[in-house]
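Asks: Coordinates for the following, if possible.
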Amino acid sequence: MLLILNGPNLNLLGKREPGIYGSGTLEDLERQCEEWGAELGLSVTCHQSNFEGQLLEWVQQAEGQGFTGIVMNPGALTHYSYALRDAVAGQTLPVVEVHISNVDAREEFRHRSVTAAVCRGKISGLGWAGYRFAMEYLNDLQA
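Replies: Alright, predicted model coming up:
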């Protein structure tokens, strides 16, 4: 059972900078993740929040709710949320950080992730496929 978390502004997928993030909506992405999960034999739950505290709570509660891994796109929180970093570090589930765009090819402030160091890995710049690869990786860890 995987938890897919999307952070601030990802609710604007399809509207916000489609040249960078594509024309698909968050609902489209969540539906795609559920389909990929079904192909992998995984139950998938998707959440999005613009509020740091809500994301922290979902990370902290995940293991107790039976999740076996987390795919997380922290959005802008990637670059400055030590609280989110500590929430990920403070629990035992494997977490893969995912970014739709290639953050290292964008503005300088996007090059630093405070959360990646406490994640099992980071996938950046592969569009929605990054979510699929993260899901496959987490599924393989369970095997």
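Asks: make it CA atoms for all contacts and neighbour counts henceforth
Replies: OK.
Asks: Just say helix, strand or coil for L5.
Replies: strand (DSSP: H, G, I helix; E, B strand; the rest coil).
Asks: quick one, what contacts it?
Replies: 46-48, 55, 70-74 (CA atoms under 8 Å, 6 or more residues apart in numbering).
Asks: Now render those residues as TSV, adding neighbour count, distance to Y21 and secondary structure.
Replies: Below are the contacts of L5 laid out as TSV (neighbours: other CA atoms under 10 Å; distance: CA to CA, whole Å; DSSP: H, G, I helix; E, B strand; the rest coil):
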residue	neighbour count	distance to Y21	secondary structure
C46	19	18	strand
H47	15	18	strand
Q48	20	16	strand
L55	23	21	helix
I70	28	21	strand
V71	25	18	strand
M72	28	16	strand
N73	24	13	strand
P74	27	15	coil
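Asks: To check against the first, give me the structure of this:
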Amino acid sequence: MRLHVDQRHERVLALVRERGSLRVADLANELGVSAVTLRRDVETLAAQGRVQRLHGAVVWPGDTAAEERPRPVSAEGTVIGMIVPTTNYIFADIVRGAREAVGAQGGRLVLGMTGYVDSEDAVQAEHLVAGGAEGLLVAPSWFGGVPVDGQEK
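Replies: This is a model prediction of the structure:
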């Protein structure tokens, strides 16, 4: 029996609250719906401020206990987050190489994109770590030099 959209949203909220973060594909599989349907559900819940949406994952918002709770063990091994300004141009090759290197070690690479907005680096880092990333690769999107204590060097 298929769940009504409201029932499905409540089930998504219950699972994300319980586990802290989940991959969208895993959650779709668990609920017996397509990944597209679940992505729409997550977008709706994120717009309401009930969850946080990441690339390929959903996280319980304001989860201050996430650091205290043991991270879920991924069937794909270690999760590495990578922050890039875009996946165009040279970054497409960089991301592909990182994904291959992480995959060769049995891990999974999760992306956060900043769109060349300097302040988005920290936001994406927080989301990736909250979503289960155990390490980060960062290609910062600085335009005017290297920031030192909030000021340009």
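Asks: Send over the TM-score of the superposed chains.
Replies: Here the TM-score for the pair of chains, by TM-score structural alignment, normalised by the length of the first structure, is 0.41; 72 aligned residues with a CA RMSD of 2.7 Å.
Asks: follow-up on the earlier one: just the contacts of L5 of the first structure now: which is nearest H99 of the first structure?
Replies: N73 (5.8 Å; CA to CA).
Asks: so that closest one makes contact with G121?
Replies: No. Applying CA atoms under 8 Å, one finds N73 of the first structure not in contact with G121, separated by 12.0 Å.
Asks: which residues do those two both contact?
Replies: Listed as contacting both N73 of the first structure and G121 by CA under 8 Å, 6+ apart are E97.
Asks: what about the strands in the second structure?
Replies: Per DSSP state E, the second structure carries strands over the ranges 21-23, 52-54, 57-59, 79-84, 108-113, 135-138, 147-148, 151-152.
Asks: nearest to L128 of the second structure, of those strands?
Replies: That would be strand 79-84 among the strands of the second structure, by CA to CA, at 5.8 Å.
Asks: tell me which strands and helices the closest one is in contact with?
Replies: strand 108-113, helix 120-130, strand 135-138 (3 or more CA pairs under 8 Å, 6 or more residues apart in numbering; DSSP states H and E).
Asks: rerun at 10 Å
Replies: helix 90-104, strand 108-113, helix 120-130, strand 135-138 (3 or more CA pairs under 10 Å, 6 or more residues apart in numbering; DSSP states H and E).
Asks: what's the shortest one in contact with?
Replies: When contacts are taken as CA atoms under 10 Å, 6 or more residues apart in numbering, the neighbours of strand 135-138 of the second structure outside the stretch itself are 78-85, 98, 109-112, 121, 124-125, 128-129.
Asks: before we move on, back to that, which one of the helices and strands packed on strand 79-84 of the second structure is the most hemmed in?
Replies: strand 108-113 (a mean of 22; mean count of other CA atoms under 10 Å).
Asks: could you give the angle of it to strand 79-84?
Replies: 30 degrees (axes from the mean of the first three to the mean of the last three CA atoms, to 10 degrees).
Asks: Are there helices or strands packed against strand 108-113 of the second structure, and which ones?
Replies: Against strand 108-113 of the second structure (3+ CA pairs under 10 Å, 6+ apart) you get strand 52-54, strand 79-84, helix 90-104, helix 120-130, strand 135-138.
Asks: Swap in 8 Å and give it another go.
Replies: strand 79-84, helix 90-104, helix 120-130.
Asks: wait, which of these is closest to Q7 of the second structure?
Replies: That would be, of those and by CA to CA, helix 120-130, which comes in at 25.5 Å.
Asks: could you check the angle strand 108-113 makes with that closest one?
Replies: Put simply, helix 120-130 of the second structure runs at 150 degrees to strand 108-113, going by the same axes, to 10 degrees.
Asks: Quick one: list the elements packing against helix 120-130 of the second structure.
Replies: Against helix 120-130 of the second structure (3+ CA pairs under 8 Å, 6+ apart) you get strand 79-84, strand 108-113.
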